[in-house]
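Chemist: build the 3D model from these lines:
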Amino acid sequence: MNKNKNEDIQQFFIPKIAVLGLGYVGLPLFCLFSKHYHCVGFDSDNERTTLLSRGIDAKRCEKEENINAAIRNSIIVSNSNAIRDCNVFVICVPTGVTSSHEPDLFPLKSACFVVGSNLKKGDLVIFESTVFPGATDEICIPILEEYSGLTLNIDFGVGYSPERINVGEEIHHLSITPKIISGSSSEVLNKIEKLYSSIISAPLCRASSIKVAEAAKMYENVQRDTLIALANEFSLYCGKERIDSFEVTRCASTKWNFASIYPGLVGGHCIGIDPYYLIERAKSKSLDLPLVSTARCINENETFIVIKKISDLIGDKDCSILILGASYKANISDIRNSKSIEIIKRLHDQGVTIMAFDPIIDTSLLSPEIESLFIKDQSELIQRYDIVIKLVNHSIFDKFNIRGTISTLELKDLI
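Modeler: Model prediction:
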């Protein structure tokens, strides 16, 4: 951290920071802020906050040593009264979708209720959750004003700085990743810039408005979803030509301006979710987004392509299948919107004899029916399985020599 920058922000005002939502975004941010300021980490899940207060993170959102370092200087609570003395509120709650793919803003609204009830004159509220352009101005700020009785830019300020956490990746750590910042006024933006520059060594990009910052984050994730859809569609074509799409991509990547995106399953709580926010927002403006919508359909359909190829491989044989990996991507425990779990469930529903193994995830988070399909004891891996399929490429699987008696496959063999 730049010492002069920290002294600058301390002179400007003394931040006492509340981070609301201690998941994959909020917990690392809480730990980073706690290196420099006294913070209050708030989460409505009492069991989670109790464990985090002891340095235990069942979700593995942050390293244990970072959590223990943070709680030496800061506190973690589930009682919202504990954030009353804070003057900076950073909201990092999840923004998912409903079963019909409509934006689910309930956690975000709830966080606004909590902050609004504790907001005071001179306070600052910063949103990091991904939302459609306009959500902060049209949904969040009115709630803050209603529950606080205060007025934006007269009594308090609001900023938006979208998270760029890449779960499970060490290279692009929060502290060295360029960050977009925006504010409800130039004074608020200056304050946000001073605050974030005291903990982040990477450049800060000042957006001209909150809506621009919201749109930039949305564009980042929609672009990646669309490029993966192109890779998935091109992979289908390569299959018809009997050539390896992964090799094709590797060769094409030797061109300097080629986007090296490989085909795959799109799960998790960002890339496979955020486009729906943009699609719904565009509809409210009487605009269709056919490219974005088609990309979503292609990537959602990839799950069924994999299932069909597995079913075709089995045919009418009575085969036993072992699936390796159940998180939404490699080397993390996050199972939100996991396509691997969806594949396991659908194959099981079809009557396929199937077991699964993933030593990284917490299987207690699964439904009892699906949890019963998971191997708990590694000694069970000694059993013979007709087909072994590695759907998620956890590095820990390199320690196991698990092979099927008929076939051993990876995800790239099925897409």
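Chemist: make it CA atoms for all contacts and neighbour counts henceforth
Modeler: OK.
Chemist: can you confirm residue 250 is in a helix?
Modeler: Yes - when classified by DSSP: H, G, I helix; E, B strand; the rest coil, residue 250 is found to be part of a helix.
Chemist: with adjacent residues omitted, what lies nearest to it?
Modeler: Spatial nearest neighbour of residue 250, chain neighbours left out: residue 260 (7.6 Å); criterion: C-alpha to C-alpha, 6 or more residues apart in numbering.
Chemist: helix, strand, or coil at that neighbour?
Modeler: Assignment for residue 260 (three-state DSSP): coil.
Chemist: could you say which helix or strand holds residue 90?
Modeler: Using DSSP states H and E, residue 90 maps to strand 88-91.
Chemist: just checking, what packs against that strand?
Modeler: With contacts defined as 3 or more C-alpha pairs under 8 Å, 6 or more residues apart in numbering; DSSP states H and E, strand 88-91 has these neighbours: strand 17-20, helix 106-118, strand 124-127.
Chemist: compare with the first, here's sequence two:
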Amino acid sequence: MAHERLISVIGLGYVGLPVAVAFGRQHKVIGFDINESRIAELQSGHDSTLEIEAAEFARTDIRFTSNPVELKQADFHIVAVPTPIDAAKRPDLGPLLAASRILGKQIKTGDIVVYESTVYPGATEEDCIPILEQESGLHAGMNFFVGYSPERINPGDRQHRFTSIKKVVSAQTQESLETVAAVYESVVDAGIHKAPSIKVAEAAKVIENTQRDLNIALMNELVLIFSRLGIDTHDVLEAAGTKWNFLPFRPGLVGGHCIGVDPYYLTHKAAIMGYSPQVILSGRGINDGMGNYIASCLIKTLIAHDNRVKGATVTILGLTFKEDVPDLRNTRVIDVVRELQSFGVNVQVHDPLADPEGAEHEYGIRLLKDRDLQPAAAVILAVPHVEYVSQGWKAISKYLEEGQGIVYDIKAKLDRTTIPSGITLMRL
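Modeler: Below is the predicted model of the structure:
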């Protein structure tokens, strides 16, 4: 569908940049971010998130800027800033509200603002709109209009892209909903789903990832059960997976900016409304505890093999929250690191994709290069980047003392039929 709107995208991270690029292939786009270094790298045609290749920038018409005044040129604004949780696992709307203040000073009569950031049901209308109205002096639903369209970006996924994922849209009025739908439909090939209200669209987003979180929690709980029975969980799942309707979830560390965060937005709102969630928080508790479980299992195995614990060297391969992306946000690998360190273990961390400065700043972790790694008693393949897995045991065993020791393959990506002599393999 055609439209005559000029698009701005506020927030140019893992979500905002692919959105800006998709629209920029067909229309002029204003790409705004408060991070001037991020703007500089995008202007040079480089994306440190690795979501957009350099050649794609040349095919787009995007003006990257950190000057909020330039947002006045646009009349359709898409807000795609992070919505994390704080140390107490409470929703942190700080970036979203700050973006609303910046944008509110620039919007004008007739503009449409669409939020894509993950929030709890009601946040757009109860938290964001009042700020837009206060800063602009305009009235939402009369002078300008607001919608919500939940992001569905999956970092590192080259198959499911912004244009190939069905887009849920919502808005304050039927007329503004039609405009929002037309704008997105101009670039989203997979089609549009019009939600009946903004709250419905907000709720749909948080339950998408809550559902995945709970299914992975079930797999992780199976690990806790089957390990006591001496059964390999992946063998069980492979057998059960021969049934046509068995869902292919796997155990693991659950981090990142979505699955490990979104459920807390829903439980926070539920608590405000007087309901204490049971199932959701139980699943969160299981998943949040897997890092400590992995570390404790390794400690027990070191002891069983007559290895010292205090002063032992353990190398962890991978620090990002998932394979083949540089994203360090909410990585749960850090839980494994911290728990091992609490036992006096010397932990070395290697990751070919993670930003060393980001790892140091966010977690106090010094990422080591291959040449700086000392031989280890154990190796944990925490994040199976293709660089590790493609080389198989040759890449893994070189980190061990004399090529022998313990290897903990968290996601069971290594071939069990070709384990070198002298290596003890562990898996979730």
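Chemist: on that earlier part again, contacts only, for the residue nearest to residue 250 of the first structure.
Modeler: 249, 250, 252, 253 (C-alpha atoms under 8 Å, 6 or more residues apart in numbering).
Chemist: tell me the spacing between the last one and residue 247 of the first structure.
Modeler: So that's residue 253 of the first structure. 10 Å (C-alpha to C-alpha, to the nearest Å).
Chemist: looking only at neighbour counts, state which of these two leads.
Modeler: Neighbours were counted for residue 253 of the first structure and for residue 247 using other C-alpha atoms under 10 Å; residue 253 has more, 14 against 11.
Chemist: do you know how far the residue mapped onto that one from the second structure is from residue 50 of the second structure?
Modeler: Aligned by TM-score structural alignment, residue 253 of the first structure pairs with residue 241 of the second structure. Distance of residue 241 of the second structure to residue 50 of the second structure, computed by C-alpha to C-alpha: 33 Å.
Chemist: for the second structure, which helix is longest?
Modeler: helix 198-229 (DSSP state H).
Chemist: buried set for it?
Modeler: For helix 198-229 of the second structure, burial by neighbour count (16 or more other C-alpha atoms under 10 Å) applies to 198-207, 209-210, 212-224.
Chemist: likewise stretch 10-29 of the second structure?
Modeler: The neighbour-count check on stretch 10-29 of the second structure (16+ other C-alpha under 10 Å) flags 10-25, 27-29 as buried.
Chemist: inside strands: which ones of those?
Modeler: Among the buried residues of stretch 10-29 of the second structure, DSSP state E puts 10, 28, 29 in strands.
Chemist: would you turn these into a markdown table with distance to residue 107 of the second structure?
Modeler: A markdown table is the format used below for these (distance: C-alpha to C-alpha, whole Å):
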| residue | distance to residue 107 of the second structure |
| --- | --- |
| 10 | 13 |
| 28 | 18 |
| 29 | 16 |
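Chemist: what is the nearest of those residues to residue 97 of the second structure?
Modeler: residue 10 (12.1 Å; C-alpha to C-alpha).
Chemist: what's the counterpart of that closest one in the first structure?
Modeler: Using TM-score structural alignment, residue 10 of the second structure pairs with residue 20 in the first structure.
Chemist: returning to what we had before: against the second structure, where does the strand holding residue 90 of the first structure fall?
Modeler: So strand 88-91 of the first structure sits over residues 76-79 in the second structure, by TM-score structural alignment.
Chemist: show residues contacting the matching stretch.
Modeler: Contacts of stretch 76-79 of the second structure (C-alpha under 8 Å, 6+ apart): 5-11, 16, 99, 111-117.
Chemist: with distance to residue 188 of the first structure as added columns, please give the contacts of residue 260 of the first structure in CSV.
Modeler: Shown next, in CSV, are the contacts of residue 260 of the first structure (distance: C-alpha to C-alpha, whole Å):
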residue, distance to residue 188 of the first structure
249, 45
250, 46
252, 45
253, 43
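Chemist: alright, calling it a day.
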